[in-house]
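Novice: sequence-free structure coming up:
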């Protein structure tokens, strides 16, 4: 599936869940707090800005935010919450699209870098972030840690979430570092709705090498937005990379 097919009008309409899930204050609040701190007095650029889940509250905090977004439907949904003057958006992919201006912060949240399905595209994304940042600027990536330890020998899939009306299943292609997340939603009838999204998972050490190739230095890695320690048991991480200051 192409990304344009995944992030279509139906997905854009269903994406926002105000006050719950990804939009719950206890989930979203720490994200915005940390990004506002990292942006400082400068401007921020969000790769794959989507419907503005993070960009809108970050702009409300006084941080100038620009977005790059591939999906016209997601941009249209964003425009119901913030106009072009508030959050300018350039339509395009996060690996190659360039926007005017210089930023102190570029950020990618909620596993979005894994939507790029080749290592080359992911490296290009890092390089694109670097070209937008001033010296000392930061690139923040929120990404799930590969969870292959839960994959039984000989198995190609794991159930990663199960609750009434919903089951989440990941299927793996370990040779290509690919997985497909399958989201099944159902009720008491025989009918179910399936949503799928393909990803290329990235090991933290591999992510650090991508950053180094683009001229970044690793500044910090934590298990969440509040600064919890990242360990072997962590399911995800928030990693901050930094462009070195010019010296001499």
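Specialist: Noted; the coordinates are in hand. Note that the coordinates shown come from a computational prediction; the quantities given were computed from them, not determined experimentally.

Novice: going forward, measure contacts and count neighbours with C-alpha atoms only.
Specialist: Noted.

Novice: The closest residue to residue 116 other than its chain neighbours: neighbouring residues, count only.
Specialist: Nearest residue to residue 116 in three dimensions, chain neighbours excluded: residue 122, at 6.0 Å (C-alpha to C-alpha, 6 or more residues apart in numbering). Per other C-alpha atoms under 10 Å, the neighbour tally for residue 122 reads 22.

Novice: ok, now residue 186?
Specialist: Residues near residue 186, counting by other C-alpha under 10 Å: 14.

Novice: and it, what is it in contact with?
Specialist: Going by C-alpha atoms under 8 Å, 6 or more residues apart in numbering, residue 186 touches 165, 166, 192, 193.

Novice: Does the first one touch residue 185 like I think?
Specialist: Meaning residue 165. Yes: using C-alpha atoms under 8 Å, residue 165 is in contact with residue 185, at 5.5 Å.

Novice: Give the residue from the two that has the larger number of neighbours.
Specialist: Neighbours were counted for residue 165 and for residue 185 using other C-alpha under 10 Å; residue 185 has more, 16 against 11.

Novice: which stretch of helix or strand covers the more buried one?
Specialist: strand 178-186 (DSSP states H and E).

Novice: And for residue 211?
Specialist: helix 204-213.

Novice: Off-centre distance for that helix?
Specialist: In this view, helix 204-213 has its centroid 16 Å away from the chain centroid, taken as C-alpha atoms, centre = their mean, to the nearest Å.

Novice: before we go on, here's another structure to hold up against the first:
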């Protein structure tokens, strides 16, 4: 291990501190938003699981896990944030979800599953390529033969970060500001992102204005292109079974904004 490489425990602690700050407002981020696709995701995953078992990496407040459990799938999840887990436990049906607290790159669980899934670009929360590769490998190790790893991601579009396109600031790095109402008219959520394309790193600052008060939260993410993600799958011994532009199995094309990729573990 190099002197700058963090241990899995350090990564988990930093993630817990970072994402705990989102816990009490996270469910306001998706209602009335085009990304609120939990029911569609649950339908897609339930068909793959076929009444079996599923594990969500980065389960958060259970946005997808809870409707998936309602479809007869035995669901478990991993998350580093005690705050997110607490919110999940408070929801109806949350006590029926098996929860592991930890760094989801480790996939430190005792069972094997028919489906392991990562929703809403959560793979990008792992901020190094090494951790993302390790996540794929550990997921493959906990899949039953013929099981699937399902990864939903945004498709990176660096034209959103061209200098001067979205702002008039004199910055020396690709920069973007976006804002929208989040879930209800009493909250506004502004995202300010700076991107380093050489490391595929996004340094993100969220400014959240609401009647409960204002807050500023910083987060770091690392995006991965679909071909890079496919290589992670091959290194883990998984086969790309299919890729779509969304949970409705829309055709994946050059202008797709999202991807849903299914990787299958061979039976032999």
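Specialist: Received it, and whenever you're ready, just let me know what you need. Predicted, not measured: the structure shown is a model, and the values here were computed from it.

Novice: Helices of structure 2, start to end?
Specialist: Under the criterion DSSP state H, helices of structure 2 are mapped to 8-20, 38-49, 65-70, 82-90, 129-141, 226-235.

Novice: what sits up against the last one?
Specialist: This means helix 226-235 of structure 2. In contact with helix 226-235 of structure 2 (C-alpha under 8 Å, 6+ apart) are residues 132, 133, 136, 137, 155, 239, 240, 263.

Novice: can I assume the last one is in contact with residue 237?
Specialist: No: counting by C-alpha under 8 Å, residue 237 is not a contact partner of residue 263 of structure 2; they are 9.4 Å apart.

Novice: Can you pick out the residue with more neighbours from those two?
Specialist: residue 263 (26 against 16).

Novice: what do we get in structure 1 for the more buried one?
Specialist: Per TM-score structural alignment, the equivalent position to residue 263 of structure 2 in structure 1 is residue 241.

Novice: So the residue nearest in space to the middle of structure 2 versus residue 213 of structure 2, what's the distance?
Specialist: Centrality entry for structure 2: nearest residue to the mean C-alpha point is residue 122, 1.4 Å, by C-alpha atoms, centre = their mean. Using C-alpha to C-alpha, to the nearest Å, residue 122 of structure 2 is found at 27 Å from residue 213 of structure 2.

Novice: Ok, residue 197 of structure 2 next?
Specialist: From residue 197 of structure 2 to residue 213 of structure 2 the distance is 34 Å (C-alpha to C-alpha).

Novice: Tell me which of these two has more neighbours.
Specialist: residue 197 (14 against 8).

Novice: residue contacts, that one?
Specialist: Counted by C-alpha under 8 Å, 6+ apart, residue 197 of structure 2 has zero contacts.

Novice: same deal with residue 190 of structure 2?
Specialist: With C-alpha under 8 Å, 6+ apart, residue 190 of structure 2 has these contacts: 177, 178, 179, 180, 206, 207, 208.

Novice: what do you get for residue 102 of structure 1?
Specialist: 43, 132, 133, 134.

Novice: What's it aligned with over in structure 2?
Specialist: Match for residue 102 of structure 1 (TM-score structural alignment): residue 112.

Novice: again with residue 196 of structure 1
Specialist: Using TM-score structural alignment, residue 196 of structure 1 pairs with residue 218 in structure 2.

Novice: how close does the nearest residue to that match once chain neighbours are set aside sit to residue 21 of structure 2?
Specialist: Leaving out its chain neighbours, the residue that sits closest to residue 218 of structure 2 by C-alpha to C-alpha, 6+ apart is residue 205, at 4.4 Å. With distances taken as C-alpha to C-alpha, residue 205 of structure 2 is found 13 Å from residue 21 of structure 2.

Novice: same question, residue 234 of structure 2
Specialist: 35 Å.

Novice: Next: residue 15 of structure 2.
Specialist: Applying C-alpha to C-alpha to residue 15 of structure 2 and residue 21 of structure 2 gives a distance of 10 Å.

Novice: between these two, who's got more neighbours?
Specialist: Legend: neighbour count by other C-alpha under 10 Å for residue 15 of structure 2 and residue 21, higher for residue 15 (20 against 17).

Novice: quick revisit: for the strand holding residue 185 of structure 1, buried residues please.
Specialist: 178, 179, 180, 181, 182, 183, 184, 185 (16 or more other C-alpha atoms under 10 Å).

Novice: can you check stretch 35-53 of structure 1 too?
Specialist: 35-36, 38-39, 42-53.

Novice: intersection of neighbour lists for residue 205 and residue 21 of structure 2?
Specialist: Common contact partners of residue 205 of structure 2 and residue 21 (C-alpha under 8 Å, 6+ apart): residue 217.

Novice: Distance of the aligned partner of residue 17 of structure 2 in structure 1 relative to residue 102 of structure 1?
Specialist: Using TM-score structural alignment as the criterion, the counterpart of residue 17 of structure 2 in structure 1 is residue 5. Separation of residue 5 of structure 1 from residue 102 of structure 1 (C-alpha to C-alpha): 31 Å.

Novice: Over to residue 16 of structure 1?
Specialist: Here residue 16 of structure 1 is placed at a distance of 29 Å from residue 102 of structure 1 (C-alpha to C-alpha).
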